[in-house]
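Participant: pasting the structure only:
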């Protein structure tokens, strides 16, 4: 369709290629999600091939999720200012180029640098793509489109473990990254033709680049402290200094957000009980999920000597359990509210994590982790539902952005913590580190159960619609 035809179409007339556009954007979003779980399966092979330290291995996961989460809100603002089409294409091309660099990496610096660039591309692409979906669909069609979009999370986890095993055991670990290049280029060409050119919002204020840098740097300092603790100890001057620097950075971020003419985040929204609860739950669920993949992939491949493909297949029940937990919880929320399912889900996560902490037999690890995954899958649904339950329609976008940001930060912190706790097993032959890692995850889930029971607002009575 010509640009003239696009301009002449009534703003209320649906775009004729909207479902095709959703398909291409969905595949692009799937690539971003895959790049966490698909890499987890390949980590032991990357470690051997490049001779990476435990710290470099952890940053291979955390550098991507940290940059993705830290710059996501900035990417959404940029889409408002420049137009979603430009930002989608820029993010997609940057992600493809960064994937090429990462796949060709021959050193830790090149690998982590490529992962950082991938995170920047993802932070541009994901929020801009979602804004396109929201703009193209209306009414019931929008609900269906957003349902497809949301389902990509669970599907990405399932596909990631299998694809990671297939690529690593086949052409090799570089193709975990290189496969993004041709796919990304094809999608970019298709979207350049299909996406309507929409004018940018000229009246929007400036970008809060300083705020984005401040929150990302503070989180990076915290993650580095957690990673370094595995080698230097938890009660050292370095660890304490880095944690203090992160705390100061977060405090400065809050002050800046309250004074900036164009704040990155409305911190007053984050201080609301439902939004804060949703952010906490999504961070905890993602941290537990990443901990499972990090511990499991090294346990099966290093301690048990399984290949990458066999490891990926062993994780399929875990991914399926995650999707099943999310699906059942989505159906139960309307009847039971959020508090009961959240307590049940986190209790399942704690019990499931405790199984491999007690017995490191492969069957026990898979069974326990699958039970835990069903619980964390429930958390993904509950977190979004809770965060958005009491916000005004015009606040839903920023609330969703906050939840998505904490999703990525949770992945970064989860990888850092479990890497330090299980350091002895990740670098040696003892199973003691794996046991400690699953124990910490079980305790964290148990503590989160108590916190969630306290934080999640009770279900309002039918006649009382006022927020609690």
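Facilitator: Received, thanks. It should be emphasised that the depicted structure is a prediction, and the values quoted were computed from it without experimental measurement.

Participant: drop to CA atoms for contacts and neighbour counts, all remaining ones
Facilitator: OK.

Participant: I'd like the distance between the residue nearest the centre of the chain and residue 89.
Facilitator: The centroid of the chain falls nearest to residue 408 when counting by C-alpha atoms, centre = their mean (3.8 Å). Distance from residue 408 to residue 89, counting by C-alpha to C-alpha, to the nearest Å: 22 Å.

Participant: Included below, for side-by-side comparison, is a second structure:
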């Protein structure tokens, strides 16, 4: 079906087929990126139309993040096995169908279920876009293709909240979801005709479905308990049961991943070819990547940073409309400086970190971002965009721009080269889980429960406390960075260093996914020496 002269791995970026491939992947990954920011602008309109309270809006955001975080690592594995274009297209179609269900929602319950289905589609298409680029272009063009994909996606992310606000004002909140349908149709048309199919010929064995299910259950149970316990909506016994299920699933997930990792290493030692057999599933999360103290520390920093960011991006647009009286367009425009600054400065911040080490740029950036959050928390009912909003979000964006690229580079540099894609996927999933849990826990703990949307004074009080808490999370991340991240983290031993190719870090939901290395230089203790060419997760 693909109308391309060159097959997988032979496409030039400067050719017509190369530009079509880039268009399909940018638009496809842009669907999920836009949805993570545009929907926030529509939340007040959704609450008014469907009679939702703050808890319903938490679930509207978290249902999507829950399934996306729980299945994104598995999504990359499915593409490697069954065809990256095929799984990418399934994800796009799934996402579009779920978007129609979101637009047709008659109550909050239907919207939440539809958002969860959207997240599944996002988990299929998000890693697939980068994997298609990695598999389609000639090696010399791949870094430029990944950089173009990252930068163009960042532009879409910057425009998204403003466009979402315009749609809410002119056509209604349902069109925020319906807009995905023509975009998805364009992606399917271009990808089916111009993107070559590719798969990993070495992809074998059973999928770690049990691991994915346990991860999703752990996140779901914990999120439910954190969200519903302060609200009083659910019975205490149900909340306790959800917490127990979440904790048990988390423990079971770690046990399963550890056992499967050991099983594959044992099989590899017994196999004369040095390759694990098809009978042992690859663990969704190879726990040996956490053998590096630096890698574990940077992921802990990621959890703190993206937890605070998730709450800010959830509450700020609500606050500006509920308390400040901003229109949806003006509230959406408030987020533009953050994404624009990340788009302009992240590559430069990464270059500085390569020269002097990541510890001080990350520490200083987190402290500046924390100060920006404090300023955001002072935005009141009589706020002016120029006087109050713009300086606060600019300070926050400047700090964040100094953090994200060095953080991503350090994640890749502190994992072995053969684990670069895995490390990127894990870091991405950690960030999404952090946002999920923080949005579930922090608003109700700061008084944003029940009918806070209908009481601007109560919402303003809770918002100010929430921003103080989030600033504390970023300050804790700065302290952890200062104490645990080495100045030489980006200049580690040979065989462990892998620089990021997606240098324009513009996503506010999670760090940008990075491609896996083309070759695997060492067998290591694991013995699994196959070169995997996917993106964003274990294969």
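Facilitator: Looks like it came in fine. Predicted model only: the values in this text are computed from it and were never measured.

Participant: ok so, going back, could you list every residue that touches the residue nearest to the centre of the first structure?
Facilitator: 65, 66, 68, 69, 283, 286 (C-alpha atoms under 8 Å, 6 or more residues apart in numbering).

Participant: how about the residues you listed in a markdown table, adding distance to residue 397 of the first structure?
Facilitator: As requested, those are exported to a markdown table (distance: C-alpha to C-alpha, whole Å):
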| residue | distance to residue 397 of the first structure |
| --- | --- |
| 65 | 20 |
| 66 | 21 |
| 68 | 17 |
| 69 | 15 |
| 283 | 18 |
| 286 | 21 |
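
Participant: Buried subset of those as a ChimeraX selection?
Facilitator: Those of those that count as buried under 16 or more other C-alpha atoms under 10 Å are selected in ChimeraX with:
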select :65,66,68,69,283,286
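
Participant: Just send the contacts of residue 408 of the first structure back as CSV, with secondary structure too.
Facilitator: Formatted as CSV, these follow (DSSP: H, G, I helix; E, B strand; the rest coil):
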residue, secondary structure
65, helix
66, helix
68, helix
69, helix
283, helix
286, helix
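
Participant: on that earlier part again, mind checking which helix or strand the residue mapped onto the residue nearest to the centre of the first structure from the second structure is in?
Facilitator: Using TM-score structural alignment, the equivalent of residue 408 of the first structure in the second structure is residue 432. According to DSSP states H and E, residue 432 of the second structure maps onto helix 420-445.

Participant: Helix 420-445 and the following helix or strand past that helix, what's the angle between them?
Facilitator: Counting by DSSP H and E, the element after helix 420-445 of the second structure in chain order, helix or strand, is helix 456-484. Interaxial angle of helix 456-484 of the second structure relative to helix 420-445 (axes from the mean of the first three to the mean of the last three C-alpha atoms, to 10 degrees): 140 degrees.

Participant: who does helix 456-484 of the second structure touch, helix- and strand-wise?
Facilitator: On a contact count with 3 or more C-alpha pairs under 8 Å, 6 or more residues apart in numbering; DSSP states H and E, helix 456-484 of the second structure meets helix 293-322, helix 359-377, helix 420-445.

Participant: ok, 6 Å please
Facilitator: Where contact means 3 or more C-alpha pairs under 6 Å, 6 or more residues apart in numbering; DSSP states H and E, helix 456-484 of the second structure is packed against helix 293-322, helix 359-377.

Participant: returning to what we had before: out of the contacts of residue 408 of the first structure, which is nearest to residue 390 of the first structure?
Facilitator: Using C-alpha to C-alpha, residue 283 comes nearest to residue 390 of the first structure of the contacts of residue 408 of the first structure, at 19.7 Å.

Participant: With residue 430 of the second structure as the reference, measure out to the counterpart of that closest one in the second structure.
Facilitator: Residue pairing (TM-score structural alignment): residue 283 of the first structure is matched to residue 303 of the second structure. Using C-alpha to C-alpha, residue 303 of the second structure is found at 6 Å from residue 430 of the second structure.
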